[in-house]
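1. A predicted structure for the sequence below; I have some questions about it.
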Amino acid sequence: MTPQALVAYLHEHIPLSRAMDVSVLLASAEEVVLEAPLNPNINVHGTMFGGSVGVLGLLAAWSVLHLRLEAEGIANQLVIHKTETEYLRPIGGTARAVARLDGADWGGFIHTLQRRHKARLTVSADLEYAGELAARLRGEFVSILEG
């Protein structure tokens, strides 16, 4: 999927991504990079609202897993089970979320999914501001086979 196709998908199916003005810099089955500007996500302190930071990380993590499952032709419903976000520093401008599947037990995940028709996988997203790590999200996702 191209970055343009992913941003169109997110804006159509997850309208909050449009309100946050999320853009897609990279969209592949191994890595997704998203950005969001400060203005639509600003808080009373002039920095990015924590909820927006968390959502940006969640969107990146969900997207990379969605794209990998799609690339492998696996029809499924992909939902979030739980998340945890660690906020390390304020974000005073455009935030970038980077999610990768390296290090994930993909083989075990697929084996469980095929056997039980449902499986969980944890995906992390690093959120960066001005070239530094500003937050980290860990999300546990559940994939449920369709059909």
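-> Structure received.
2. please count neighbours and contacts with C-alpha atoms only from this point.
-> Will do.
3. other SSEs contacting the lengthiest strand in the chain?
-> In terms of residue count, the longest strand belonging to the chain (DSSP state E) is strand 132-145. Packing contacts for strand 132-145, counted by 3 or more CA pairs under 8 Å, 6 or more residues apart in numbering; DSSP states H and E, involve helix 50-71, strand 76-87, helix 106-116, strand 118-129.
4. next up, a second structure to put side by side with the first:
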Amino acid sequence: MQLPDATIESLQHAYHTLIPISQHMGIQVVSYDGACLRVTAPLENNINHQQSAFGGSLFSLVALAGWGILQLKTAELGLDCNTVIAGGEVGYHLPVFAELVCECRLPDEYAAFASRLTDTGKASILLDTGIILDGASAMTFSGKYVVRQTR
């Protein structure tokens, strides 16, 4: 899947079209500066019986942030790719009683990943993503993503 361009509007459309749970969760793409993607979701759509954010929603948001930044980067490269999550580790540190705010920043290894993807048509990368609450880390996620060119 290739985004028509590397804009937050294109990513927002892809989330809601290709991954319907993102629409139910109320995920919004807030910003992207080429190295960091910020996405949010309202607590109301993702609340649990404790009146805090549901752990599954937090996981979905961080996983989708990693997927999203790779969609934007492959669009910048002009590549049509299939991106999947292959595994990861999660840590829940604080309950979230407010809007879910997630940031995914590209690692230093991104340039090597992009070269492998361009040269061989397939590459994997480890992305660290997190839920931020009042400047503190409420949740951390380190996910392995595999990207393969489709053409």
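-> Noted; the coordinates are in hand. Only a predicted model underlies this, so the values are computations on that prediction, with no experimental measurement involved.
5. TM-score them against each other, please.
-> Here the TM-score for the pair of chains, by TM-score structural alignment, normalised by the length of the first structure, is 0.91; 146 aligned residues with a CA RMSD of 1.5 Å.
6. from Ile144 of the first structure, how far out is the residue located most distally from the centre of the first structure?
-> What lies farthest from the middle of the first structure is Arg115; by CA atoms, centre = their mean that is 25.9 Å. For Arg115 of the first structure, the distance to Ile144 of the first structure (CA to CA, to the nearest Å) stands at 11 Å.
7. re earlier: export the helices and strands packed on strand 132-145 of the first structure as a markdown table, with columns for distance to Leu6 of the first structure.
-> Shown next, in a markdown table, are those (distance: least, CA to CA, whole Å):
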| stretch | distance to Leu6 of the first structure |
| --- | --- |
| helix 50-71 | 8 |
| strand 76-87 | 16 |
| helix 106-116 | 22 |
| strand 118-129 | 17 |
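8. can you say which of the ones you listed is nearest to Val98 of the first structure?
-> Of all these, strand 118-129 sits nearest to Val98 of the first structure, with 5.3 Å by CA to CA.
9. the closest one maps to which residues in the second structure?
-> Alignment of strand 118-129 of the first structure against the second structure: residues 122-133, by TM-score structural alignment.
10. can you list contacts of stretch 36-53 of the second structure?
-> 24-32, 54, 57, 61, 65, 68-69, 95-106 (CA atoms under 8 Å, 6 or more residues apart in numbering).
11. out of these, which are buried?
-> With neighbours counted by 16 or more other CA atoms under 10 Å, the contacts of stretch 36-53 of the second structure contain buried members at 25-29, 32, 54, 57, 61, 65, 68-69, 96, 98-106.
12. out of the residues you listed, which are inside helices?
-> 25, 57, 61, 65, 68-69 (DSSP state H).
13. about what we covered before: residue contacts, the residue farthest from the centre of the first structure?
-> Contacts of Arg115 of the first structure by CA under 8 Å, 6+ apart: none found.
14. now it: how far from Gly108 of the first structure?
-> In terms of CA to CA, Arg115 of the first structure sits 10 Å off from Gly108 of the first structure.
15. skipping adjacent residues, who's closest to the residue nearest in space to the middle of the second structure in space?
-> Geometric centre of the second structure, nearest residue: Ala65, 1.1 Å, by CA atoms, centre = their mean. Nearest non-adjacent residue to Ala65 of the second structure, counting by CA to CA, 6 or more residues apart in numbering: Cys104, 6.1 Å away.
16. same deal with Arg138 of the first structure?
-> Per CA to CA, 6+ apart, closest to Arg138 of the first structure is Ser124, 4.4 Å.
17. good, wrapping up.
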